[in-house]
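Enquirer: sequence first, then the predicted structure:
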Amino acid sequence: MRKITIAIDGYSSTGKSTVAKQLADYLGYVYVDSGAMYRAVALYAMENGIISDTHFDKAKLIETLPQIQLYFEKKNDWEKAHIFLNNRDVENEIRNLEVSGFVSPIAAIPEVRAKLVAQQQEIGLKKGVVMDGRDIGTVVFPEAELKIFMNASAFQRAQRRYKELVEKGENIQFEAVLKNLEERDHIDSTRKDSPLKKAENAIEINNSEMNIEDQFHMVLQLAKDRIAGRV
């Protein structure tokens, strides 16, 4: 059976990572959470005094990019591959709202995107990969056999994200989560370098009223059709 490249793009908290991981597990493909890579760079910038609520030293970030080493590793008892920042597992650290607030400004830096896109493209050379993000179908894998664009209302996405954070024990207000999502949507959609947009030949799925199981089966059928060459 031939292997294909599957690109899943969309807004924050649309369930891209969930369905991408499900699909990769079912097909036996490599799953890459490109958003985790940008989050890891944001964490590095926070920890090294490069970015905060009051300043952002873009020149220093660009200068220190060669010092940022990222890779994914999956152990047998892990549900998914974890991202490592300079040999340190930061999978859990990058998922809080504080890091989320700095991801979009970090991702808007052309030099950051160039570094991470090159790594992502290298991972996908052998195909058999499912990657989710915001520019996978437009920039990273423009020739992907299957491109999907995930969408949902900001309110629905904020509810999902809020529930996830509360379950992790974070003390956070729903309004703060909604505001963060709306700000990220604006930055991601209006940045000059690789803005978030639907690829011309992508299939858009609005999952505002869709459960995880129905979403997975819809995407799986699309993948099966592409693999079989039916579309």
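Expert: Looks like it arrived, so ask away.
Enquirer: from here on, contacts and neighbour counts on C-alpha atoms
Expert: Will do.
Enquirer: what are the boundaries of the strands in this structure?
Expert: 5-10, 30-33, 70-73, 82-85, 88-89, 129-133, 146-151, 203-206 (DSSP state E).
Enquirer: want to throw those strands into TSV with distance to Val103 and mean neighbour count?
Expert: Shown next, in TSV, are the strands of the chain (distance: least, CA to CA, whole Å; neighbours: other CA atoms under 10 Å):
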stretch	distance to Val103	mean neighbour count
strand 5-10	15	27
strand 30-33	14	22
strand 70-73	16	16
strand 82-85	15	20
strand 88-89	18	14
strand 129-133	12	27
strand 146-151	19	24
strand 203-206	24	16
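Enquirer: let's bring in a second model and compare:
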Amino acid sequence: MFNIAIDGPSASGKSTIAKQLARILNFTHIDTGAMYRAIAYQCLKNKIDLNDEIGCTEVANHSVIELLSNGEVFINDMNVTQAIRHEKVSQGASAVSRFKGVRQRLVEMQQEMAKSKGFVMDGRDITSVVLPDAEVKIFQTADVAVRAKRRYDQLIANGANVEYDDVYTDLVNRDYQDTHRDESPLMKVDNAVEIDTTYLSIEESVALIMEIIESRGLK
């Protein structure tokens, strides 16, 4: 058994591809982005300013997050699966992820979840911080315009009233925040394989990663 760590910017297809890999390999998928969204949701629910580092860290330290195999997300026994997919919560996730205390708490949870083998974990700091010893490390990216179109289509399909230009601007801002924050910035580690999904389908991206796994003789 082995672990797969996938990092990359928003809307690069990380979670979708991670879920497919987990299904094929019969592994467990851990969507760390959902965990940050859950903390952001809890902060918003309790009317805590997302720029309040102490307040957001306090929320994280008093939260228990569960990720079920069917994709459902619970925080403190409350099902927030749908609630955390709203754009305001996604933006909030990028805000709270800046804080050292929040990241430390969630990294502890993530490492505890994946302390054995057989996990596919995706996020922003998985290859560099959470699972630095993962046998397979992927840095997944795509052109920002393509990522914005993917996110826009997803939001429209979910009934959101958004404009493409706003989604594009939000992604550009989130990319900057993710790569320039002091705590665990998004980066490609030296031993990660970069996969650009701009012109690849989900199936093609999954096939590429499966080739990497097979070429290393992993089972």
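Expert: All right, it came through fine. Nothing here was measured: the structure is a model prediction, and the numbers come from that model.
Enquirer: adding distance to Leu23 of the first structure, write the strands of the first structure out as a markdown table.
Expert: Converted to a markdown table, these look like this (distance: least, CA to CA, whole Å):
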| stretch | distance to Leu23 of the first structure |
| --- | --- |
| strand 5-10 | 9 |
| strand 30-33 | 8 |
| strand 70-73 | 18 |
| strand 82-85 | 17 |
| strand 88-89 | 24 |
| strand 129-133 | 7 |
| strand 146-151 | 12 |
| strand 203-206 | 15 |
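Enquirer: and those: which comes nearest Val166 of the first structure?
Expert: strand 82-85 (21.2 Å; CA to CA).
Enquirer: contacts for that closest one?
Expert: Residues outside strand 82-85 of the first structure that contact it (CA atoms under 8 Å, 6 or more residues apart in numbering) are 36-37, 40, 44, 68-74, 89-91.
Enquirer: could you do stretch 212-219 of the second structure as well?
Expert: Stretch 212-219 of the second structure has contacts (CA under 8 Å, 6+ apart) with 1-2, 136.
Enquirer: do stretch 163-170 of the second structure as well
Expert: Contacts of stretch 163-170 of the second structure (CA under 8 Å, 6+ apart): 144-145, 148-149, 151-152.
Enquirer: got a list of what the most centrally placed residue in the first structure touches?
Expert: In the first structure, the centroid-proximal residue (CA atoms, centre = their mean) is Gly35; its distance is 3.0 Å. Neighbour list for Gly35 of the first structure: 132-133 [criterion: CA under 8 Å, 6+ apart].
Enquirer: mind running it again at 6 Å?
Expert: Gly133 (CA atoms under 6 Å, 6 or more residues apart in numbering).
Enquirer: the one 4 residues further on now?
Expert: For Arg39 of the first structure, the contact set (CA under 6 Å, 6+ apart) comprises 94, 103.
Enquirer: now which residue in the second structure aligns to it?
Expert: Counting by TM-score structural alignment, Arg39 of the first structure lines up with Arg37 in the second structure.
Enquirer: and the closest residue to that match other than its chain neighbours, how many neighbours?
Expert: Spatial nearest neighbour of Arg37 of the second structure, chain neighbours left out: Ala93 (4.6 Å); criterion: CA to CA, 6 or more residues apart in numbering. Applying other CA atoms under 10 Å, we find 24 other residues in the vicinity of Ala93 of the second structure.
Enquirer: can you tell me which residue in the first structure aligns to Ala93 of the second structure?
Expert: Using TM-score structural alignment, Ala93 of the second structure sits opposite Val103 in the first structure.
Enquirer: report the longest helix in the second structure, please.
Expert: Taking DSSP state H as the assignment, the helix of the second structure that covers the most residues is helix 164-180.
Enquirer: residues touching Asp182 of the second structure, list them.
Expert: By CA under 6 Å, 6+ apart, Asp182 of the second structure has no neighbours at all.
Enquirer: show me what it lines up with in the first structure.
Expert: Asp182 of the second structure maps onto Lys192 in the first structure, by TM-score structural alignment.
Enquirer: what of Thr16 of the second structure?
Expert: Per TM-score structural alignment, Thr16 of the second structure is aligned with Thr18.
Enquirer: roughly how far apart are the counterpart of Val129 of the second structure in the first structure and Tyr71 of the first structure?
Expert: Matched by TM-score structural alignment, Val129 of the second structure corresponds to Val139 in the first structure. Relative to Tyr71 of the first structure, Val139 of the first structure is positioned 20 Å away (CA to CA, to the nearest Å).
Enquirer: same question for Ala176 of the first structure.
Expert: Applying CA to CA, the value for Ala176 of the first structure to Tyr71 of the first structure is 31 Å.
Enquirer: also Ala7 of the first structure?
Expert: On the measure of CA to CA, Ala7 of the first structure and Tyr71 of the first structure end up 19 Å apart.
Enquirer: and Glu93 of the first structure, by the same measure?
Expert: Glu93 of the first structure is 15 Å from Tyr71 of the first structure, by CA to CA.
Enquirer: repeat that for Asn87 of the first structure.
Expert: Noted for Asn87 of the first structure: a distance of 8 Å to Tyr71 of the first structure, by CA to CA.
Enquirer: with Val140 of the first structure instead?
Expert: From Val140 of the first structure to Tyr71 of the first structure the distance is 17 Å (CA to CA).
Enquirer: skipping its backbone neighbours, what lies nearest the match of Val129 of the second structure in space?
Expert: Val139 of the first structure sits nearest to Ser194 (CA to CA, 6+ apart), 7.0 Å away.
Enquirer: count the residues that sit near that neighbour.
Expert: Neighbours around Ser194 of the first structure, by other CA under 10 Å: 19.
Enquirer: repeat for the one 5 residues further on
Expert: Other residues within reach of Ala199 of the first structure, judged by other CA under 10 Å, total 18.
Enquirer: pretty sure it sits against Val140.
Expert: No. Using CA atoms under 6 Å, Ala199 of the first structure makes no contact with Val140, being 11.5 Å away.
Enquirer: related to what we said a few turns ago, turn the contacts of stretch 163-170 of the second structure into JSON lines, including distance to Leu106 of the second structure and neighbour count.
Expert: Below are the contacts of stretch 163-170 of the second structure laid out as JSON lines (distance: CA to CA, whole Å; neighbours: other CA atoms under 10 Å):
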{"residue": "Val144", "distance to Leu106 of the second structure": "27", "neighbour count": "19"}
{"residue": "Ala145", "distance to Leu106 of the second structure": "30", "neighbour count": "17"}
{"residue": "Ala148", "distance to Leu106 of the second structure": "27", "neighbour count": "24"}
{"residue": "Lys149", "distance to Leu106 of the second structure": "29", "neighbour count": "16"}
{"residue": "Arg151", "distance to Leu106 of the second structure": "25", "neighbour count": "21"}
{"residue": "Tyr152", "distance to Leu106 of the second structure": "28", "neighbour count": "22"}
